[in-house]
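# please find the sequence and the predicted model below.
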Amino acid sequence: MSNSSGGGVVPALSAHDLLAAVPGLADTDITVEVEDFRRVPGASLTIADIIALASAIGDRLTAVDGIVVVQGTDTIEETAYLLDLLHPGPQPVVVTGAMRNPTLAGADGPANILAAIQTAASAKSRNQGALVVFNDEIHAARRVRKTHTSSCGTFQSSNGGPLGYLVEGQPRLLNQLTHRTVIPHKITADIRVALLPITLGDDDIVVRSVADHVDGLVIAGFGAGHVPTGLVPALETICARIPVVLASRTGGGAVLSTTYGFSGSERDLLSRGLISAGYLDPIKARILLLTLLAAHCDRPTIAAAFGAAGGDTDATTWPWPTDRNGAL
């Protein structure tokens, strides 16, 4: 982003411009090839854009040690996870950006780009899928969330914390992912999945209205996965027609399965056919459901995928078993 004549900052800098502003990059001995793929705000990216990006990354993988994607931060938690689901190779795909644009004192973009390049070039980052590097922290795409509108430390992983950190320009992974969740199918962008947060006093009007126009639905329920009693009949009817995934709007912890037994509790909803998101937050759950539907998966496959991705079942129950490298 850079200044515009109309006020405020807009996408204006090329990939070459961004690299030219990174101090110390020339001292790393890392060769960087640049490509302008899109130049739009992060909020205007589409599923089709990310599918095309994943394809472009796949075309380049044989010639590089890693990939860095620089984008606006609004949708990083979604684009990084979608890339993670579509990226089968061992090379890291590292997503980064900036919270403070270049017109502000203390702009963090150059430091984040340098850290992302150092992480992508390191052999320690292989077999970890897509990563988000920000504020010298290395996060798994499947866990990371944007938690603050303006803080440079906005990206956090509530469930598990960061995988590691950049220390003196070197990535240090304190823990590593033990499995990959890759969907080995071509997908299209013509699937609609809605995400509905449940709030105090909700009735079934909005849920029923939205369900008529989507291919899948994610419910961000209260606490451990709860909804008002009045929503239960509608959700049971809807999940007989389209997949409905139950997540928690809290952003941390897993949807429970056996603790509460009242009408609208997690136990009640799961018994009526809703699918648990497990540890996946609602935004990640929407991306996974959308990708599975776009890959033409049936309901048992969708349920198995959520069980593995959300941590409710063993990782080996992922419908397309992979090794740590993502290889089928």
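Yep, that arrived.

# from here on, just use CA atoms for contacts and neighbour counts.
Fine.

# residues in contact with stretch 258-268?
Applying CA atoms under 8 Å, 6 or more residues apart in numbering, the contact partners of stretch 258-268 are 224-229, 231-232, 255-257, 269.

# so which bits of it are buried?
263-268 (16 or more other CA atoms under 10 Å).

# picking that back up, with neighbour count added, can I get the contacts of stretch 258-268 in a markdown table?
Converted to a markdown table, these look like this (neighbours: other CA atoms under 10 Å):
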| residue | neighbour count |
| --- | --- |
| 224 | 24 |
| 225 | 28 |
| 226 | 27 |
| 227 | 27 |
| 228 | 18 |
| 229 | 15 |
| 231 | 18 |
| 232 | 20 |
| 255 | 27 |
| 256 | 22 |
| 257 | 19 |
| 269 | 25 |
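
# closest one of the buried residues of stretch 258-268 to residue 136?
Comparing the buried residues of stretch 258-268 against residue 136 with CA to CA places residue 266 closest, at 37.4 Å.

# rewinding a little: out of the contacts of stretch 258-268, which comes closest to residue 218?
For the contacts of stretch 258-268, the nearest to residue 218 is residue 225 (11.4 Å; CA to CA).

# now do the contacts for the closest one.
Per CA under 8 Å, 6+ apart, neighbours of residue 225: 246-248, 255-256, 265-266.

# find the nearest non-adjacent residue to residue 283, please.
Sequence neighbours aside, residue 78 is the residue nearest to residue 283 in space, at 6.9 Å (criterion: CA to CA, 6 or more residues apart in numbering).

# structure B:
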Amino acid sequence: MTLPTVHVYVLGGTITMAGGAGTGIAPKLSGEDLMAQVPGLRDVANVVVKTPFLKPGASLTFAELSNVAAMIQDDPAQGHVVVQGTDTIDETAFFLGLLHNAQAPVVVTGAMRGASALSADGPANLLAAIHTAGHPEAANRGALVVLNDEIHQALYVEKMHKGLVQAFQSINGGAVGYYLEGRPRFLHPAPQHRAALFSNRVAPERVAVVKAVLDGDDALLRATLDLGYHGVVVEAMGAGHLPAQYLDALDALLERVPVVLASRVPAGPVFQNTYGFPGSEIDLIRRGVIPAGWLSPHKARILLAAGLGAGQSMQEIRDTFARFA
């Protein structure tokens, strides 16, 4: 049997971390060190591993991820795996998916427990991710996230717990597959066609996220006007609602930059046609905000930042977000 070739890019994260007593863990293991910990790897794929750098997931940058996306685009492999810290996997997988236009999937994985921890989950996650990346049914699915024997679409997956191995969930629709009995099993066929929304050399612009809170004021919203941001995502309440005291600042913002309406509530899309009071989603959309659809606030920020970095017009940004409604 001819095994698929899978290229693995190790960027760091908990999966690479070890440490001494009382000092805390930090990134230490290279890609080769990680592969040596995975029994049965040679039976599922021919693995080519690269370690561009080792750092915590919280410190990754758009520039670094764009470089990884460009490396992936140039690699003639059946599948690609990105190994990184779980702090930002839901964001980075979404960003990589926006830049990826090949049939070969990009599978992002990591670990919730350090490499030296009892029952470390890294080796099992690596095996599942590499096997999934090389599987024919994973082709044309864009970016996926594989942890804890679950396969998630990057668009929907979110980190929902700080420490448990089942931290990642797709609360809008569930996992798209599972790693069971030593192989990936998908629940639905892959789409026939998909295309990247942006070039892998896009340089995202600065976008702020401002969260609405009970009895809050508009000071942070107004401050974004003077801090050099090119766009704003408002993390609204409920189905997409803002306190009335935010509205004057919002109107001032809308005269200068695009503003996207997301919600702090994880499940469900932002509404567009239900509530009609001042600060409701109907009122906000009439004022000019762009509904984020099914996107979480942090993913809406990535999409807006990429659209601005690609030089999209206001109408093009609206059309891009409409894809996620």
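On my side now, so go ahead. As the structure is a computational prediction, the values presented were derived from the model and not from experiment.

# got a TM-score for the two of them?
Overlay of the two chains. TM-score (TM-score structural alignment, normalised by the length of structure 2): 0.91; 307 aligned residues with a CA RMSD of 1.4 Å.

# okay, now the aligned partner of the residue nearest to residue 283 of structure 1 in structure 2: neighbour count?
When structure 2 is aligned by TM-score structural alignment, residue 78 of structure 1 is paired with residue 91. Residues contacting residue 91 of structure 2 under the criterion other CA atoms under 10 Å number 22.

# output the contacting helices and strands for whichever strand or helix holds residue 91 of structure 2.
Using DSSP states H and E, residue 91 of structure 2 sits in helix 89-99. Applying 3 or more CA pairs under 8 Å, 6 or more residues apart in numbering; DSSP states H and E, we find helix 89-99 of structure 2 packed against helix 62-73, strand 106-109, strand 143-147, strand 158-159, helix 297-309.

# save the ones you listed as a markdown table, and put in mean neighbour count and distance to residue 24 of structure 2 too.
Output for the helices and strands packed on helix 89-99 of structure 2, formatted as a markdown table (neighbours: other CA atoms under 10 Å; distance: least, CA to CA, whole Å):
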| stretch | mean neighbour count | distance to residue 24 of structure 2 |
| --- | --- | --- |
| helix 62-73 | 18 | 25 |
| strand 106-109 | 32 | 22 |
| strand 143-147 | 28 | 23 |
| strand 158-159 | 20 | 22 |
| helix 297-309 | 24 | 28 |
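
# these: which one's closest to residue 223 of structure 2?
Closest among these, using CA to CA: helix 297-309, at 17.4 Å.

# the next helix or strand after that closest one vs structure 1, average distance?
Next along the chain after helix 297-309 of structure 2, taking DSSP H and E as the criterion, comes helix 314-322. In the superposition with structure 1, the average deviation recorded for helix 314-322 of structure 2 is 0.4 Å (mean CA distance after the TM-score superposition for structure 1).

# residues in structure 1 aligned with helix 314-322 of structure 2?
Residue span in structure 1 matched to helix 314-322 of structure 2, by TM-score structural alignment: 299-307.

# what do you get for stretch 56-67 of structure 2?
Under the criterion TM-score structural alignment, stretch 56-67 of structure 2 matches residues 41-52.

# what's the counterpart of residue 272 of structure 1 in structure 2?
In structure 2, residue 272 of structure 1 lands on residue 287 (TM-score structural alignment).

# what is the burial count for the nearest residue to its match once chain neighbours are set aside?
Setting aside the residues directly before and after it, residue 287 of structure 2 is nearest to residue 251 in space (CA to CA, 6+ apart), at 7.1 Å. As a burial measure, residue 251 of structure 2 scores 15 neighbours (other CA under 10 Å).

# ok, residue 193 of structure 2 next?
There are 9 residues near residue 193 of structure 2, going by other CA under 10 Å.

# roughly how far apart are the aligned residue in structure 2 for residue 90 of structure 1 and residue 80 of structure 2?
When structure 2 is aligned by TM-score structural alignment, the residue opposite residue 90 of structure 1 is residue 103. Using CA to CA, to the nearest Å, residue 103 of structure 2 is found at 11 Å from residue 80 of structure 2.

# of those two, which one has the most company?
residue 80 (29 against 18).
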